[in-house]
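Asker: can you look at this prediction? I've put the sequence above it.
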Amino acid sequence: MTLSLFAPTEASRSPRTIAPGAVLLGGFALPDADTLLAALPEILAVAPFRHMVTPGGRRMSVAMTNCGALGWVSDRAGYRYETVDPATGWPWPAMPRVLGDFARRAAQAAGFSGFAPDVCLINRYEPGNRLALHQDRDERDFAHPIVSLSLGASADFLFGGPARGDRVEKLPLHHGDVVVWGGVARRHYHGVAPLEPGQEGVFGQVRINLTFRRAG
């Protein structure tokens, strides 16, 4: 299966409500994709991708890094935000203005005004990588939404409800798609199904996901 690089139809680019407080903005980032991608090498030069471990000691299949005032980390001490990259001992690289401005516009388009992210968690998925269903609950204030941007290969995003056993909807996400959830959906379970081989995008078979949050 090959990812189509043609522009989506107008219908596919219309905001789609997934659940109360959760919106899919199909193709929202396409006009800005080149500019957003150009911001990544400078971040990765300071804070390269790495595979963190869970508190139980399991190596995460998805490689990740951060930019912003804080960065999300996981190790045997638990899940948390830190001002310093534990791999380098340096502060996380600053969030490029182009990324912060984009996240604010996406949140606004989904009905959340005044979003000011201080964290951008960057995940790299390769074929077979997945992200188990989980809630984002390490932030101090759940009044702020989550903005999730997909770049590169396509993937199936899993979006459930406030309880782990709630029905899960599978949403195909393509290059330039954005999902925003907040309000009553802020603590809904979500994840990513295993990335299927054979996808082709701007990074070959790799998917890059940028998740913007207000953590401090």
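Answerer: Yep, it's here. Numbering: from 1, shown residues only.
Asker: please make it C-alpha for all contacts and neighbour counts, starting now.
Answerer: Noted.
Asker: correct me if wrong: Val46 contacts Ala94.
Answerer: No. Counting by CA atoms under 8 Å, Val46 stays clear of Ala94, with 10.0 Å between them.
Asker: where does Val180 land in three-state SS?
Answerer: With DSSP: H, G, I helix; E, B strand; the rest coil as the basis, Val180 sits in strand.
Asker: pretty sure it contacts Ala110?
Answerer: Yes. Using CA under 8 Å, Val180 makes contact with Ala110 at a distance of 6.5 Å.
Asker: now the end-to-end length of stretch 163-174.
Answerer: From its first residue to its last, stretch 163-174 covers 27 Å (CA to CA, to the nearest Å).
Asker: ok, and here's another one to check against it:
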Amino acid sequence: MSEPLFGSAPVTIAPGAVHVPGWLGITAQRDLVERCREWARGPGGMRQHRTPRGGTMSVRMIALGWHWEPYRYSREVPGAGPVAPFPQHLGDLARAGLRAAYGGEPPGESADYDVALINFYDADAKMGMHQDREELADVPVVSLSLGDTCVFRFGNTETRGRPYTDVELRSGDLFVFGGPARRAYHGVPRTSPGSADPACGLTSGRLNITIRATGMAPG
């Protein structure tokens, strides 16, 4: 990693769900933005997936390690061949994020993180309330924000509705959710276009890198 990680004190949003503001410094943010641009040139590029009900997701997405589409993982990108490999750099970041959020020897620190979903939000994009439940491993999800600020809505494990907490995620922020919060519903109801610091390397839009452990055998 090209720059030490730092930030404000961790903030517990719910048991197992922790927000660490400003965890990535500006150099580390810029490095990740450049890596995302390179990854976006991979097999199939960034796609807007169709949902089983016939809708089209407003975010554009590429996956590394495993290809994701609603609501399953595979090793092949439809029409484009094998999925791009999962970068060790992101696995290292995920484990460092666990330590920053939970301290000590956090759950999942030795987990085999093997997939990253990279979402790009333009000014009109949003993400409905959903659970991350395609993974077999009960390992915390690590989420990194780059670019424009968003409202991240973090809910409960039973329903898409209340109770939930709205958290403002800025470029460089870390959000981790595991344990009793691992299957909580969450989403992004809106972003703030033009709020990014251009020094991060992204002048418009928001990138979200979500790092997970599928628990599935390779191959």
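Answerer: Cool, the structure landed. Just so you know, these numbers come straight off a predicted model, no measurement behind them.
Asker: list residues touching both of Val180 and Ala110 of structure 1?
Answerer: When contacts are counted by CA atoms under 8 Å, 6 or more residues apart in numbering, Val180 of structure 1 and Ala110 have Ala22, Val23, Leu25 as shared neighbours.
Asker: and the last one, what pairs with it in structure 2?
Answerer: Put plainly, it is Leu25 of structure 1. Alignment note (TM-score structural alignment): Leu25 of structure 1 maps to Val20 of structure 2.
Asker: residue most distant from the centroid, structure 2?
Answerer: Going by CA atoms, centre = their mean, the residue of structure 2 most distant from its centre is Gly79, 24.7 Å out.
Asker: with Gly45 of structure 2 as the reference, measure out to it.
Answerer: 11 Å.
Asker: mean shift of the lengthiest helix in structure 1 relative to structure 2?
Answerer: Secondary structure of structure 1 per DSSP state H: the longest helix is helix 97-109. Following superposition, helix 97-109 of structure 1 is found to deviate from structure 2 by 1.4 Å on average (mean CA distance after the TM-score superposition for structure 1).
Asker: state the span of structure 2 onto which that helix is aligned.
Answerer: Helix 97-109 of structure 1 maps onto residues 88-100 of structure 2, going by TM-score structural alignment.
Asker: which residue ranges of structure 1 form helices?
Answerer: With DSSP H as the criterion, structure 1 has helices spanning 33-38, 40-46, 97-109.
Asker: Pro194 of structure 1 corresponds to which position in structure 2?
Answerer: Pro194 of structure 1 maps onto Arg190 in structure 2, by TM-score structural alignment.
Asker: and if you look at Gly128 of structure 1?
Answerer: By TM-score structural alignment, Gly128 of structure 1 lines up with Asp124.
Asker: contacting residues for its match?
Answerer: Ser58, Arg190, Thr191.
Asker: what's the local residue count around the second one?
Answerer: Translated: Arg190 of structure 2. 17 (other CA atoms under 10 Å).
Asker: try Asp75 of structure 1
Answerer: So Asp75 of structure 1, with other CA under 10 Å, has 16 neighbours.
Asker: residue contacts, the residue lying closest to Pro197 of structure 1 once chain neighbours are set aside?
Answerer: Counting by CA to CA, 6 or more residues apart in numbering, Pro197 of structure 1 lies nearest to Pro127, which is 5.0 Å off, once chain neighbours are set aside. Pro127 of structure 1 is in contact with Pro194, Leu195, Glu196, Pro197, Gln205, Val206, counting by CA under 8 Å, 6+ apart.
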